[in-house]
Every structure is written in structure tokens, then in C-alpha cells.
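Trainee: Just to be clear, the model below is a prediction. Sequence and coordinates:
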Amino acid sequence: MHVREILDSHSQAPADSQPILIRCIEACFDCAQTCTSCADASTAEESVRDLAQSIRTCSDCAGICVATGQAASRQTGDNTEVLGTQLQTCMTACGVCAAECEKHAAHHEHHRICGEVCRACEAACRSLIAALP
């Protein structure tokens, strides 16, 4: 991704929390893609009916991660309260999705991977919340 280059050229991007911000933005978009792929892979499994909850949590998490990555990418003006709430929502979605994927990780590699990526995104959001003014 080119997040770093864009933020380096952005006149209003915060220099002090930039590495944490970049990590979070990248984690959100990575998680969104991973959750989308995991949900899709689940629809191809023979046990697809047993994976309905996983498909739902992955799909919800993907959408929330995209919205969070977009909100975190916007640096002009200030909307810290909304960003903080969105990051908290993303942490919740990632935690729920990770827990659901972890239930199926022993049988499906895509669930193991998705669970790990969700936990990483959850941690990145937590770090950015801690760095907010």
C-alpha cells in the first residue's frame, strides 16, 4: 500500500503517531480482504450450513474494517470522537470474527488465517485508540 507516501505528503497528517496510524490503516484493509476471502472460501465448503455464522461474522467484519480504514485515512479536519468510536467498533467486530473463525481453524486453514489477521487488526486498532489525543 502507499499509505506512508500519502501521509508523508499530507500537510495535516500527525507525525508523532504516523507509524501507529499506518499500521492500523493497513491492518484494517488487510483484514477486510482476508475476511472477504474467508467468507467466500466458506461458501465452497461441504459443511457450508455449519459455517453460516462464520460467513456472517466475516462479512460484517470486512465491511466494518473497510469503513474504519477509510475513516483513519482521512487526516483533514478533526473527528477524533467518531474515529475512536469506529476503532472500538472495529475491535469488537474483529474480536467476534476471530473467535468464530478460531472455532473452525482445526478443520479449515482459511479460518485459522482469518482469525490471526482479525486479532492483528484488533491489536492495531487498540494501539491507535491509545495514541489518539
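Mentor: Yep, it's here. Residues are numbered from 1 along each chain as shown.

Trainee: For the rest of this, base every contact and every neighbour count on C-alpha atoms.
Mentor: OK.

Trainee: need the contact list for the closest residue to residue 92 other than its chain neighbours.
Mentor: For residue 92, ignoring the flanking residues on the chain, the nearest one in space by C-alpha to C-alpha, 6 or more residues apart in numbering is residue 122 at 7.7 Å. By C-alpha atoms under 8 Å, 6 or more residues apart in numbering, the contact set of residue 122 is 90, 91, 92, 94, 95.

Trainee: Comparison target, given below:
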Amino acid sequence: MTKALAMLESHPADLGGVDPEAIAAAIQECLTCAQACTACADACLAESDPAAMRDCIRTDLDCADVCEVTVRILSRRGDALGVTRQLLAVCEQACRACAEECERHAEHHRHCAECAEACRSCEDACQQLRQHLG
């Protein structure tokens, strides 16, 4: 059991029928993606021509920020499911954009390949949770 799942299940408020494992999976994927994107941006800055990686760096940092906000919202109980759904959709879009950008560099930069993989996993987890929320 992940700490995210343990925290969700230990909360005294009801989840309103939402599967805590789906929420915990999205939280974990968002955390992993945020870390991967932050590390990828840093690795891009260490490349021989960081200016050529500018779009990748910006997309990485945008995705990391969106993932971190998504974790915070998913970790709290709230009645604004519409906001949560919209945030999950935004997170999917940020992850998709970052994955696409990183995939452009993946052949030459392993950190971009790793980041793209994390982004795709996060995109999938957010999509699954959003569909579960209705």
C-alpha cells in the first residue's frame, strides 16, 4: 500500500464512491512525473547547447508544476468534482505536450526518453481517474 492510498483511506471524510486506488495511482504518477520533468529540465540545462533545448525545458517545468498542483488537489477532500475533472484534463494535456516534446529528443538524450515515459504514464492515470469521476 502506498502512503497516498493509506492517507486517503485514513481520512475521516467519505470519498463519495470514488475509488481510492484510482486517486492514489494518479497521485503517485503525478509525483513521479513532476520529479522526472524537473530532472529532465535540469539535464537539458547541462547539455552542450541548452538553448536548443529551451522548448523542452519550458515544457518540462510547466508539466512539473501542473502535476504538483494536481497532487495537492487530489490529496484533499472537496466537493468541486468539476474543478477536479478539469484539472485532470489540464494535467493530461501538459503531460501529452511534454511527452511529445521529449520524444523529439529521446533518441539523443536518455533523460528525455525517461521523462516522456513518465509523462505518458501520468497522462494515462489522470485520464483513467477523470473517466472514473464521470
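Mentor: Looks like it came in fine. Quick caveat: nothing in here was measured; it's all calculated off a predicted structure.

Trainee: tell me, stretch 38-56 of structure 1 lands on which residues of structure 2?
Mentor: Aligned using TM-score structural alignment, stretch 38-56 of structure 1 spans residues 40-58 in structure 2.

Trainee: Going by secondary structure, the residue most central in space within structure 1 is in what exactly?
Mentor: Note on structure 1: the residue nearest the mean C-alpha position is residue 28, at 3.2 Å, using C-alpha atoms, centre = their mean. Here residue 28 of structure 1 sits within helix 18-43, counting by DSSP states H and E.

Trainee: on that earlier part again, hmm, the residue nearest to the centre of structure 1 is touching residue 69, no?
Mentor: Yes: assessed by C-alpha atoms under 8 Å, residue 28 of structure 1 is found in contact with residue 69 at 5.2 Å.

Trainee: what's the neighbour count on the equivalent of residue 111 of structure 1 over in structure 2?
Mentor: Applying TM-score structural alignment, one finds that residue 111 of structure 1 aligns to residue 112 in structure 2. When neighbours are counted by other C-alpha atoms under 10 Å, residue 112 of structure 2 registers 29.

Trainee: residue contacts, residue 112 of structure 2?
Mentor: 40, 102, 103, 105, 106 are the contacts of residue 112 of structure 2 under C-alpha under 8 Å, 6+ apart.

Trainee: Helices along structure 1, start to end?
Mentor: For structure 1, the helices defined by DSSP state H occupy 3-9, 18-43, 52-73, 80-104, 109-131.

Trainee: Now the longest one: buried residues?
Mentor: If I follow you right, that is helix 18-43 of structure 1. 18, 20-39, 41-43 (16 or more other C-alpha atoms under 10 Å).
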